[in-house]
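Trainee: Fold the following, please.
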Amino acid sequence: MEKEPTLVVMAAGMGSRYGGNKQIDTITEQGDIIMDFSLYDAWKAGFKKAVFIIRKDFEETFKKHIQPGAATKLEATYVFQDINDIPEGFSIPEGRTKPWGTGHAVLSARDVIHGPFAVINADDYYGTHAFKIIYDYLKDHADETHYCMVGYKVENTLSENGTVNRGICREENGLLTDVEEHYELGRAADGENKGKIVGRNESGETDVIPEGTPVSMNLWGFSPEYIQVMKKGFEDFLRKEVPENPLKSEFLLHHCADLQIKAGEAGIQVLPTDDKWFGVTYKEDKPEVMARFKDMKEKGIYPEELWK
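Mentor: Sure, this is the predicted structure:
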């Protein structure tokens, strides 16, 4: 088993709310995309390898950006997420076009992950501190079967231009006990909850989410054994959940870890950060994001040319 942590980048999505391939939409005058800053932060934190999960039809465009940039500092490997990549004995439901979810995306990299690994979204900015704490944790626990997650304060993950979906986390003594997806999170504009953060839980009820509550931004860390756990979990998902919702059910990255927590088979360390997430969830987010990156470059947080 390798002990050096690998960064796994989920970049196969289309960004339906934004419209188009937002993963390669430039946000600086130098031609950087949001992912460049995450890759730069990961490299500075100590990561030496990156695995990019992409679509086959996106390969040429994606590599054209990565190879002369981040790939000059990080060893880059590319794998493809394909809806047809399912275990023998299963079939794709008629009419299904939706990808299988973030868990399936990471399973696409099962043959190239040989040690501890961190997982990020391609189109989110996570902050410099987040990569440092997750790299150090994975490095320090390389010989253990243990997982971790960077926990962001919910108020640091909202968009001013629309609602967002987030995994609301509960923890005890620093360990994650539960993750519940919440939808349409944002600050209430009026009513008794005006100014408070509200969203719909998995039962469709409205919850008020206290500020400071940790949320998952899909910045997870796993020991390599989790790949085998997900293999079995994906088969269970196809067998039990897909028949109930054949066109839209999703196999999420933390699905198996959540089951392991409840069964007492695993612990997930929550690594708290005050870093502020931001990204281009909506087209209206882009001008603000561009201004933030320009400001960080002017302040010297990032060099003007990231990869030179």
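Trainee: Please count neighbours and contacts with C-alpha atoms only from this point.
Mentor: Will do.
Trainee: quick one: residue 299 from residue 290, how far?
Mentor: To residue 290, residue 299 is 14 Å away according to C-alpha to C-alpha, to the nearest Å.
Trainee: Between these two, point out the one with more neighbours.
Mentor: For residue 299 versus residue 290, the count of surrounding residues by other C-alpha atoms under 10 Å is larger for residue 290: 17 against 10.
Trainee: Skipping adjacent residues, who's closest to the residue nearest the centre of the chain in space?
Mentor: What sits nearest the mean C-alpha location of the chain, by C-alpha atoms, centre = their mean, is residue 218, with 3.0 Å. Nearest residue to residue 218, sequence neighbours excluded (C-alpha to C-alpha, 6 or more residues apart in numbering): residue 120, at 5.7 Å.
Trainee: Sequence B follows; please return its structure for comparison with A:
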Amino acid sequence: MSRNASPTLVVMAAGMATRYGSLKQIDAFGPNGETIIEYSVYDAIRAGFKKIIFIIRQSVEEEFRRVMQNKFPDEIEIDYVLQELDNLPDGFTVPENRVKPWGTGHALWVAGQKIKEPFAIINGDDFYGSTSYAQITQFFQQENAPAGCLVGYQLVNTLSDNGAVSRGVCERDENGFLKSITEQTHIQDTPEGIVAQTANGEILKLSGCEIVSMNLMAFQPEVLAYFEEYLIQFLEKEAHQPKAEFFLPTVINNLVQENKIKVQVIESGEKWFGVTYPADKPVAVQNLKKRIDKGIYPENLWNNTLETADLA
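Mentor: Okay, here's the model as predicted:
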């Protein structure tokens, strides 16, 4: 497949949404029942993406397909991948005490067999902003582009007013390439400023200007060959731990640290928003309404002629 082929969007929508309390991937946020995923797909199509792959669980497949069916333009290819616990490399079985999905890195490994083109991957419950997808398309059109890119957001633009969040803090070199991603947990905006709690309970002060990963990344398909190797290593070491997860940022961090790939960090000027907690929903609904009022999106997302970006 040509490096200049139209890119594919991979949407991770198999999470269990335990803190949200319902299936947020298909919850209505737009004025006509649109999901957050639909706005992401709309933005990607406008930026030149021609194929969408949804990663979902079998238990929600029927309902998910019902919500998404007959919405997208005919020229857009739609495909589905089921991420289940027993989707594992040969020789591995699911431990008896395992209930939690294996994580975002596992999701991409499962989808890998269907990805033949340059691709971007996103969380299904996050809103990244229309310009972020255009930045990825432009990245793929660069001559001698590296193997991948990560669209990062200023930490202050990714916080929730309704609870602590975890974020992957990115370190860049002088040329704008990723040096590392460090997962910081329990990040909150407090009266004393933005703080994170480290694994050993220490409080770490953050400026808010740090660039963080929200799992909006893009790669050439050749990068997928590394995922099975890392997944096997993870399963050999941690499969017995019921809550251990194989995270996408961890894989990318390892690939960068081992000098196997170069990843360009692209800073987005967009304000990210997402839904982790039920109280996040009204904020997300209002954020979308503001964008509709500004003319960024039509009132009814799929009833208008969709103009794709001419970025060639």
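Trainee: does the residue nearest to the centre of structure 1 count as helix, strand or coil?
Mentor: Three-state call for residue 218 of structure 1 (DSSP: H, G, I helix; E, B strand; the rest coil): strand.
Trainee: residues touching the aligned partner of it in structure 2, list them.
Mentor: By TM-score structural alignment, residue 218 of structure 1 lines up with residue 215 in structure 2. Contact partners of residue 215 of structure 2, counting by C-alpha atoms under 8 Å, 6 or more residues apart in numbering, are 121, 122, 123, 150, 248, 249.
Trainee: Can you find the partner of residue 56 of structure 2 in structure 1?
Mentor: Checking TM-score structural alignment: residue 56 of structure 2 goes with residue 54.
Trainee: I'd guessed residue 89 of structure 2 sits against residue 228; true?
Mentor: Yes - using C-alpha atoms under 8 Å, residue 89 of structure 2 is in contact with residue 228, at 7.4 Å.
Trainee: higher neighbour count, these two?
Mentor: Neighbours were counted for residue 89 of structure 2 and for residue 228 using other C-alpha under 10 Å; residue 228 has more, 17 against 14.
Trainee: and which of the contacts of residue 215 of structure 2 is nearest to residue 169 of structure 2?
Mentor: Residue 169 of structure 2 lies nearest to residue 249 out of the contacts of residue 215 of structure 2, by C-alpha to C-alpha, at 10.1 Å.
Trainee: What lines up with that closest one in structure 1?
Mentor: In structure 1, residue 249 of structure 2 lines up with residue 254, judged by TM-score structural alignment.
Trainee: separation between the closest residue to that match other than its chain neighbours and residue 267 of structure 1?
Mentor: Residue nearest to residue 254 of structure 1 in three dimensions, not counting chain neighbours: residue 103, with 7.2 Å by C-alpha to C-alpha, 6+ apart. As judged by C-alpha to C-alpha, residue 103 of structure 1 and residue 267 of structure 1 stand 18 Å apart.
Trainee: Any buried residues in stretch 205-224 of structure 2, and which?
Mentor: Using 16 or more other C-alpha atoms under 10 Å as the burial criterion, the residues of stretch 205-224 of structure 2 that qualify are 206, 208, 210-221, 223-224.
Trainee: Show me which pair in those residues is furthest apart.
Mentor: Largest pairwise distance in the buried residues of stretch 205-224 of structure 2, by C-alpha to C-alpha, is 34.8 Å, between 206 and 221.
Trainee: residues near residue 169 of structure 1, how many?
Mentor: Neighbours around residue 169 of structure 1, by other C-alpha under 10 Å: 19.
Trainee: Ok, residue 207 of structure 1 next?
Mentor: 14.
Trainee: and it, what does it touch?
Mentor: 198, 199, 200, 201.
Trainee: out of the residues you listed, who has the most neighbours?
Mentor: Compared across those, residue 199 has the highest neighbour count, 23 neighbours, by other C-alpha under 10 Å.
Trainee: Please tell me how far that residue sits from residue 208 of structure 1.
Mentor: 7 Å.
Trainee: With residue 129 of structure 1 instead?
Mentor: On the measure of C-alpha to C-alpha, residue 129 of structure 1 and residue 208 of structure 1 end up 28 Å apart.
Trainee: cool, and residue 14 of structure 1?
Mentor: In terms of C-alpha to C-alpha, residue 14 of structure 1 sits 30 Å off from residue 208 of structure 1.
Trainee: likewise residue 130 of structure 1?
Mentor: Per C-alpha to C-alpha, residue 130 of structure 1 is found 26 Å from residue 208 of structure 1.
Trainee: try residue 116 of structure 1
Mentor: Residue 116 of structure 1 is 36 Å from residue 208 of structure 1, where distance means C-alpha to C-alpha.
Trainee: which residues sit in contact with the equivalent of residue 230 of structure 2 over in structure 1?
Mentor: The alignment partner of residue 230 of structure 2 in structure 1, by TM-score structural alignment, is residue 233. By C-alpha under 8 Å, 6+ apart, residue 233 of structure 1 lies in contact with residue 256.
Trainee: roughly how far apart are residue 233 of structure 1 and residue 109 of structure 1?
Mentor: Distance from residue 233 of structure 1 to residue 109 of structure 1, by C-alpha to C-alpha: 16 Å.
Trainee: Ok, residue 145 of structure 1 next?
Mentor: 19 Å.
Trainee: Give me the more crowded residue out of the two.
Mentor: Each of residue 145 of structure 1 and residue 109 has its neighbours counted (other C-alpha under 10 Å); residue 109 has more, 20 against 16.
Trainee: who's in contact with the alignment partner in structure 2 of the more buried one?
Mentor: Aligned counterpart of residue 109 of structure 1 in structure 2: residue 111 (TM-score structural alignment). Contacts for residue 111 of structure 2 (C-alpha under 8 Å, 6+ apart) come out as 53, 55, 81.
Trainee: Can you name the helix or strand that residue 111 of structure 2 falls in?
Mentor: Residue 111 of structure 2 belongs to helix 104-111 when assigned by DSSP states H and E.
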